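[1] The following comprises the amino acid sequence and a computationally predicted model.
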Amino acid sequence: MTDPVILALTAGEPGGIGPELCLQLAVRPREAGLVVVASKQLLEARARLLGLPVALHDWAPGQEPTFSAGALSVLDVPGCASVDAGRLDPANSAYVLRTLETAANGCLNGAFDGMVTAPVHKGVINEAGIEFSGHTEFLQDLCGVERVVMMLATDDLRVALVTTHLPLKDVSAAITPERLSQVARILDTDLKAFFAIEQPRILVAGLNPHAGEGGHLGREELDTIEPTLEHLRTEGLNLIGPLPADTLFTPHWLDQADAVLAMYHDQGLPVLKYQGFGRAVNVTLGLPIVRTSVDHGTALDLAGTGNADAGSLHTAIRVGAQMARCRKTVNRGPNS
């Protein structure tokens, strides 16, 4: 029998769609134990606004979350100001970060097997005077790791990034042998640990058009990417490339690949989101915990309308549960 998995689910920006996406989960079968880490008062108010008859049960570490239809387990995080759906309030920024800290610390101490995050609003957190560049960097600092990797995935495609939220003019300088090596090793290691892929086959995109055209369209491939990949292959990594990004995302290459490693944000993610927006999941690799997230933002215009689509959240929960179970199996070993 499969070991039970308990996932923490943070509700994200209080004025956005995150709270109601969490509430929608109560009416669907759940393949993992879920604990919503949020203000119980906020969830009750949003349920009343939407007319959702959801029973919210207080949860404490060591308890089994409820699987009952129409009910959710909640780890109450106080301090959320009065909230109007669709309206941002910088006064809630510290509360939002407390939900992330609570969930992550619960993963680190074993209360949770992983965490799933609904969207936050970076701008309003910064307006509150709190430096915040996103979930990924926040969890990297909290967990004390040097490098993490952003990977988005659908059922058919995984795309990881060497660089993430950088202006395009800064990307080339950021692609160093050290960074590329760290990212490739993390991707290879975590595909094995969390997705049970024994020998991941990773396609690596070049930076320039036509992967540099032998140096005529840029030398990053010749000077940095190719030598680094060659060295990593001596460590046993199965890396194919650098390949021209305009032809890499075709069945000829993708049919036999486990993941794509893109050099920058808008090189790989537009393809993935075209292929599966609303059904994709954002995975943070390189952490000592499981973390998945939705592939969309706070959607303030939809908050409180009841029209928000929980498809990406369901995917994030499913993938998070699979990753947590896979890690338990790997850590336990085949003969345990």
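    Perfect, thanks for sending it. Numbers count the residues shown, from 1 in each chain.
[2] going forward, measure contacts and count neighbours with C-alpha atoms only.
    OK.
[3] What ranges does the stretch 101-250 of the chain have for its helices?
    Here the stretch 101-250 of the chain has its helices, by DSSP state H, counting those that start in this stretch, at 122-127, 135-143, 168-174, 177-195, 220, 226-234, 245-248.
[4] Could you pull out the buried residues of the longest helix belonging to the chain?
    With secondary structure taken from DSSP state H, the chain has its longest helix at helix 311-332. The neighbour-count check on helix 311-332 (16 or more other C-alpha atoms under 10 Å) flags 311-329 as buried.
[5] For stretch 99-113, report the contacting residues that lie outside it.
    Stretch 99-113 has contacts (C-alpha atoms under 8 Å, 6 or more residues apart in numbering) with 5-10, 37-38, 61-62, 77, 114-115, 139, 142, 288-290, 324.
[6] From A8, how far out is V319?
    As judged by C-alpha to C-alpha, to the nearest Å, V319 and A8 stand 13 Å apart.
[7] before we move on, what about N238?
    34 Å.
[8] Would you mind telling me which of the two has more residues around it?
    A8 (30 against 17; other C-alpha atoms under 10 Å).
[9] Contact partners for the more buried one?
    L34, V35, V36, V37, A103, F112, D113, G114, M115, V116.
[10] Now restrict the contacts of stretch 99-113 to buried residues only.
    Buried among the contacts of stretch 99-113 (16+ other C-alpha under 10 Å): 5-10, 37-38, 77, 114-115, 139, 289-290, 324.
[11] Report how many residues lie close to E235.
    10.
[12] For stretch 127-144, what is the distance to the chain centroid?
    The chain centre lies 14 Å from the centre of stretch 127-144; the measure is C-alpha atoms, centre = their mean, to the nearest Å.
[13] measure that stretch end to end?
    Terminal-residue distance, stretch 127-144 (C-alpha to C-alpha): 25 Å.
[14] Identify whichever of the helices of the stretch 101-250 of the chain lies nearest to V294.
    helix 135-143 (11.4 Å; C-alpha to C-alpha).
[15] ok, second structure coming up, stack it against the first:
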Amino acid sequence: MSTSTRTPLIAVTMGDGAGVGPEVIVGALLAPETAAFCRPVVIGDAARLRRAAGVLGVRPEVVTVPGVGEAVFEAGRINVIDPGLLPEDLPWGKVSPVAGHASYEYVRLAGELAMSGDVQAICTAPLNKEALHAAGHVYPGHTELLAHLTGTEEVSMMLSTSKVKVIHVTTHIGLIDAVARIEPGLVERTIRRGEAAIRGSGVARPRIGVCGINPHAGENGLFGYGEEEEKIVPAVERLQAEGMDVHGPLPADTAFFLAGRGDYDLIVAMYHDQGHGPVKILGLEAGVNITVGLPVIRTSVDHGTAFDIAGKGLADAGSMIEALRQAAELSSARGV
């Protein structure tokens, strides 16, 4: 049965071909529920997807198409735009500059399709940063790469699970550098991006909790050197004065406990591990990474290339299914 032409077209990038990306894509695109909410077109390698299908013990029809307009959406069929960048004998679970370059090209092509309006969203399988860098593409990750490709000056990473959503003020930099980079303007802009994203998902007035930097959010100067008062409080007070339902700075452990029981729609984390740790405990199997602030919609699985299990048929497609679902929902909410 054909998928409705009213569902969003989504470019699905294959990520690093040596990782679990091909497997989770095959698993997600063959899941019956996926066809109900989107029309996915893979930007990747057709032969690699067939090999992934083999390790999963399934036999989809993997069809190479020249463009999105030529894709046909039927049960059991996977449409692929294949630039022909991977060797057939690429080993599973090994860092490869060839695979790193291919992962970059998949994202670049998907970005072009999204910017031109040929697809309504991008959904990315994981790339490997070491392989990406070995290929000469020195970006910390998808978030920064897509910002560069779309000419966007500043974006934020949001992690989304059924229990909690977290947006990060800083992401792929060292902790000392993160503390130095945090300042009221960046905190304010991050909260605004997060609030707009949550409103875009259907929450009329999001409740937002903002984490501190130090243990116990500094506990009135007991820990740290006044970072909360200097770097966070001015942003929170400014947004509160505008009527935004924002609270903080809060001790991070308290903030995530409150969010887990439903008190907040969004938590603002100051640095990478402050946000990622709780999210991966609360919902890794269905976690989704959303890049907020881009001119296009981009979601991703919330896991890495998992080289240790790649090619073994063990990867769980749940996060990819959820990433596709949220990409489709964001597309519909935005009206693209």
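    The structure has been received and is ready for your questions. In this text, all values refer to a predicted model and were calculated from it rather than measured experimentally.
[16] What does the TM-score come to for these two?
    TM-score for the superposed pair, counting by TM-score structural alignment, normalised by the length of the first structure: 0.91. Supporting figures: 327 aligned residues with a C-alpha RMSD of 2.0 Å.
[17] Please, where are all the strands along the stretch 1-150 of the second structure?
    9-13, 39-43, 61-64, 77-81, 121-124 (DSSP state E, counting those that start in this stretch).
[18] what's the third one aligned against in the first structure?
    Spelled out, that is strand 61-64 of the second structure. Matched against the first structure by TM-score structural alignment, strand 61-64 of the second structure falls on residues 55-58.
[19] Just give me the mean distance for the matching stretch relative to the second structure.
    Compared with the second structure after fitting, stretch 55-58 of the first structure deviates on average by 1.9 Å (mean C-alpha distance after the TM-score superposition for the first structure).
[20] Figure out the helix or strand that the spatially most central residue of the second structure lives in.
    Ranked by distance to the mean C-alpha position of the second structure (C-alpha atoms, centre = their mean), the top residue is N289 at 2.6 Å. Assessed by DSSP states H and E, N289 of the second structure sits inside strand 288-292.
[21] From the contact counts, what lies against that strand?
    Using 3 or more C-alpha pairs under 8 Å, 6 or more residues apart in numbering; DSSP states H and E, the elements in contact with strand 288-292 of the second structure are strand 156-160, helix 184-200, strand 298-301, helix 318-334.
[22] among those, which is nearest V62 of the second structure?
    Short answer: helix 318-334, nearest of these by C-alpha to C-alpha, at 18.2 Å.
[23] what's the mean distance for that closest one versus the first structure?
    Mean for helix 318-334 of the second structure is 1.1 Å (mean C-alpha distance after the TM-score superposition for the first structure).
[24] Please tell me which residues of the first structure that helix aligns onto.
    The aligned range for helix 318-334 of the second structure is 311-327, by TM-score structural alignment.
[25] for stretch 156-166 of the second structure, same thing?
    On the first structure, the counterpart of stretch 156-166 of the second structure by TM-score structural alignment is residues 149-159.
[26] I would like the residues contacting the matching stretch, please.
    136, 160-162, 164, 183, 186-187, 254, 258-262, 268-269, 272, 276, 279-286, 295.
[27] Would you mark the buried spots in it?
    For stretch 149-159 of the first structure, using 16+ other C-alpha under 10 Å, the buried residues are V149, M150, M151, L152, A153, T154, L157, R158, V159.
[28] ditto for stretch 139-159 of the second structure
    Those would be 139-147, 150, 155-159, for stretch 139-159 of the second structure by 16+ other C-alpha under 10 Å.
[29] Could you do stretch 219-235 of the second structure as well?
    Of the residues in stretch 219-235 of the second structure, G226, E227, E228, E229, K231, I232, V233, P234, A235 count as buried by neighbour count, 16+ other C-alpha under 10 Å.
[30] now do the same end-to-end measure for that stretch.
    From start residue to end residue, stretch 219-235 of the second structure stretches across 19 Å - C-alpha to C-alpha.
[31] picking that back up, okay, the residue nearest to the centre of the second structure and T143 of the second structure: tell me how far apart.
    9 Å.
[32] what's the answer for L284 of the second structure, then?
    L284 of the second structure is 19 Å from T143 of the second structure, by C-alpha to C-alpha.
[33] Distance check, the counterpart of P87 of the second structure in the first structure against P119 of the first structure.
    Under the alignment (TM-score structural alignment), P87 of the second structure maps onto A81 of the first structure. Per C-alpha to C-alpha, A81 of the first structure is found 18 Å from P119 of the first structure.
[34] Of the two, which one has the most company?
    P119 (25 against 16).
[35] what sits against the alignment partner in the second structure of that one?
    With TM-score structural alignment as the criterion, the equivalent of P119 of the first structure in the second structure is P126. Contacts for P126 of the second structure were tallied using C-alpha under 8 Å, 6+ apart; they are M14, G15, D16, G19, V20, G21, S300, V301, H303, G304, T305.
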